[in-house]
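> take a look and give me a structure for this.
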Amino acid sequence: MSRTLVIGDIHGAYIALQQILERATVTTSDTLIFLGDYVDGWSQSAEVIDFLMEIKQQYNSIFMRGNHDDLLLDWMKTGEYNEQWFNHGGKLTTEKYSSVIGDRREAHVAFLENLQDYHHDNDNKLFLHAGFTNQNGIKGEYFTRMFYWDRTLWETALALDESLEKNHPQYPKRFTHYSEIFIGHTPVTRIGETKPVNKASIWNVDTGAAFKGPLTVIDADTKEYWQSDPVYKLYPNEDGRN
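Here you go, the predicted model:
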């Protein structure tokens, strides 16, 4: 039986990525949807990208664009960086990428260039890294960078009065267009959780792998999930983004 498996923010945690795919017993009949932020945090960002390129050849797989992925791509193409990115994982990534040269580097650039802003499936499920701001949904979004930078979708879900019905005039219109929305970007460790969190129609699968949490893969239909060990324990000599 085929499954749709959604993978949260990896942030250079190659060992954790291998763990969750093994623990979920992933097969070639499964569809793998990666929510972005493959890099920045732990020391194996380049190995993660190598591995994802292998997965792309072997599995039915879909890759979202995360803000950290976009920042890395910009640096690889221009050599320029912003201080905020550099201080939130970018510095370690640029150091590790000094050895990624030639054809391997070109392949990484091509992979990052071809990431998707979102995936909207036949069951009206939406998958993207961060969110969107337009009340009419993804097709009406004027600022496409919001697909991998927005936090207001998740913040609104957290603040929502759970007693409101979908037809209530105060119910956020953004939540009504899709049966479910799967995101990462804002770690649920900020609200004291380390497992996927559902608020309204939003499922947040960023379980804090860049910090003290595990990496997570969740079945989009059954909501069964599998997690790695807390990632910091897999990289005991590193700080991640802590």
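
> all contacts plus neighbour counts: C-alpha atoms, from now on.
OK.

> so who does the closest residue to D40 other than its chain neighbours touch?
Nearest residue to D40 in three dimensions, chain neighbours excluded: G89, at 4.3 Å (CA to CA, 6 or more residues apart in numbering). By CA atoms under 8 Å, 6 or more residues apart in numbering, G89 lies in contact with D40, G41, W42, G240, R241.

> and this one, so I can compare the two:
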Amino acid sequence: MNFWVFAPNGKDAAASVSGVPIGSRLYVVGDVHGRLDLLYEIEKAIEQDLRTAPSSVLTIFLGDYVDRGFQSAGVLEKLSSRQFCTDFVALRGNHEQYLLDFLSDASLLQWWRKCGGLETLHSYGLDIRKAARGEACEAARSELMERIPAKHLDFLSTTLFSFVLGEYFFCHAGVRPGVPLERQAPNDLLTIRDDFLQFSGSFGRIVVHGHSPILKPDVKLNRINIDTCAHASGVLTALVLEADSRRFLSTGHAKPPFRMPAD
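Sure, this is the predicted structure:
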């Protein structure tokens, strides 16, 4: 795999870049969505990049580890075992919330199965034929509870809704304009789109997020989106923040056409 690195171009990217603490480097990884293969590839890219590393290095995962791709169980096994080349912080995405909610309420499979949940059930070895038709929801919930390791559940339950470092605010989906960052509602942090994406004012910090799939990283004055639709495009992106610089690592180049998910 040939990894590529680029610096953002254009008016938005050239505008004032706010930094992270001196001596620190952050790798911020976008939505994995069940692509264990790409998670290994972005880890390899980070390992190569660490040949010239400062004293403090941290990776931030923006959530959506599960659904759509076919290796969700493998992704959770790797992350819940803390098997990564750097220390990391794991944020929660809306798809982790879907999984947790389903484990409490089997009827939610009617929604989750349309958002990639069937692929997650299959990754744990479930026969999904009835679930695909919206049948035997309680049986699917019970079987998943039997099959999912406790450490996967512990990992999911301890994911964070947001994280702050330097001039950056990290979350899965975005924030509600006009609401202080420390008072954001969890549902907005997990699911917001249009109200956040269309807002051009300041949020108080630069918001780094995923959730809204794009073909390449989108750098605005007030936010940076790095959800490059990994499960469909084969492109998993990591934003690299160090002092006052920004750059990106990726597992490859997108090869459209492919279908962008609605959720």
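
> now the TM-score, please.
Put the two chains on top of each other and the TM-score (TM-score structural alignment, normalised by the length of the first structure) is 0.77; 214 aligned residues with a CA RMSD of 2.9 Å.

> out of the contacts of G89 of the first structure, which is most surrounded?
Within those, most neighbours by other CA atoms under 10 Å means D40, with 30 neighbours.

> which one in the second structure is aligned with it?
For D40 of the first structure, the aligned residue in the second structure is D67 (criterion: TM-score structural alignment).

> so that match: helix, strand or coil?
Following DSSP: H, G, I helix; E, B strand; the rest coil, the label given to D67 of the second structure is coil.

> tally up the residues packed near the equivalent of F182 of the first structure over in the second structure, please.
Aligned counterpart of F182 of the first structure in the second structure: V208 (TM-score structural alignment). Under the neighbour criterion other CA under 10 Å, V208 of the second structure is assigned a count of 24.

> where's V208 of the second structure, which helix or strand?
Secondary structure from DSSP states H and E places V208 of the second structure in strand 206-209.

> tell me which other helices or strands that strand touches.
Counting contacts by 3 or more CA pairs under 8 Å, 6 or more residues apart in numbering; DSSP states H and E, strand 206-209 of the second structure packs against strand 168-171, strand 223-225.

> and the closest residue to E141 of the first structure other than its chain neighbours, how far is that from M146 of the first structure?
Using CA to CA, 6+ apart and skipping residues adjacent in sequence, the residue nearest E141 of the first structure is N134, 5.1 Å away. The spacing between N134 of the first structure and M146 of the first structure, counted by CA to CA, to the nearest Å, is 10 Å.

> who has more neighbours, the two?
Between N134 of the first structure and M146, M146 has the larger neighbour count (other CA under 10 Å), namely 20 against 15.

> any idea how far the aligned partner of that one in the second structure lies from P213 of the second structure?
Using TM-score structural alignment as the criterion, M146 of the first structure maps onto D188 of the second structure. The spacing between D188 of the second structure and P213 of the second structure, counted by CA to CA, is 17 Å.

> quick one: the strands in the first structure?
Under the criterion DSSP state E, the first structure contains strands at 4-7, 31-34, 60-63, 118-120, 125-128, 180-183, 197-199, 202-204, 216-219, 225-227.

> how big is the offset of the second one relative to the second structure?
What that stands for is strand 31-34 of the first structure. Compared with the second structure after fitting, strand 31-34 of the first structure deviates on average by 0.3 Å (mean CA distance after the TM-score superposition for the first structure).

> and G213 of the first structure, what does it touch?
Contacts of G213 of the first structure by CA under 8 Å, 6+ apart are T189, T194, T207, P230, V231, Y232.

> I misspoke; the intended subject was E138 of the second structure.
With CA under 8 Å, 6+ apart, E138 of the second structure has these contacts: A106, S107.

> now do the corresponding residue of the second structure for the residue nearest to D40 of the first structure against Q71 of the second structure, distance only.
By TM-score structural alignment, G89 of the first structure lines up with G116 in the second structure. G116 of the second structure sits 12 Å away from Q71 of the second structure, going by CA to CA.

> same check, this time on Q83 of the second structure
Counting by CA to CA - Q83 of the second structure and Q71 of the second structure are separated by 16 Å.

> more neighbours: which of these two?
The residue with more neighbours, out of Q83 of the second structure and Q71, is Q71; 23 against 11, by other CA under 10 Å.

> the nearest residue to that one once chain neighbours are set aside - how many residues pack around it?
Nearest non-adjacent residue to Q71 of the second structure, counting by CA to CA, 6+ apart: G34, 4.5 Å away. Burial measure for G34 of the second structure: 27 neighbouring residues, criterion other CA under 10 Å.

> what does G34 of the second structure align to in the first structure?
By TM-score structural alignment, G34 of the second structure lines up with G12.

> check contacts around that match.
Contact analysis of G12 of the first structure by CA under 8 Å, 6+ apart lists Y38, V39, D40, G41, W42, S43, Q44, S45, A46, E47, V48.

> ok, now how distant is it from R241 of the first structure?
11 Å.

> residues that sit against both of these two, list them.
G41, W42.

> can you give me the helices for the second structure?
Using DSSP state H, the helices of the second structure run over 10-14, 36-49, 72-80, 94-104, 109-112, 117-123, 129-132, 137-147, 150-157, 186-191, 194-197, 230-233.

> which residues touch the second one?
What that stands for is helix 36-49 of the second structure. 1, 3, 27, 32, 71-72, 74-75, 84-85, 230, 234-238, 249-251.

> much appreciated, bye for now.
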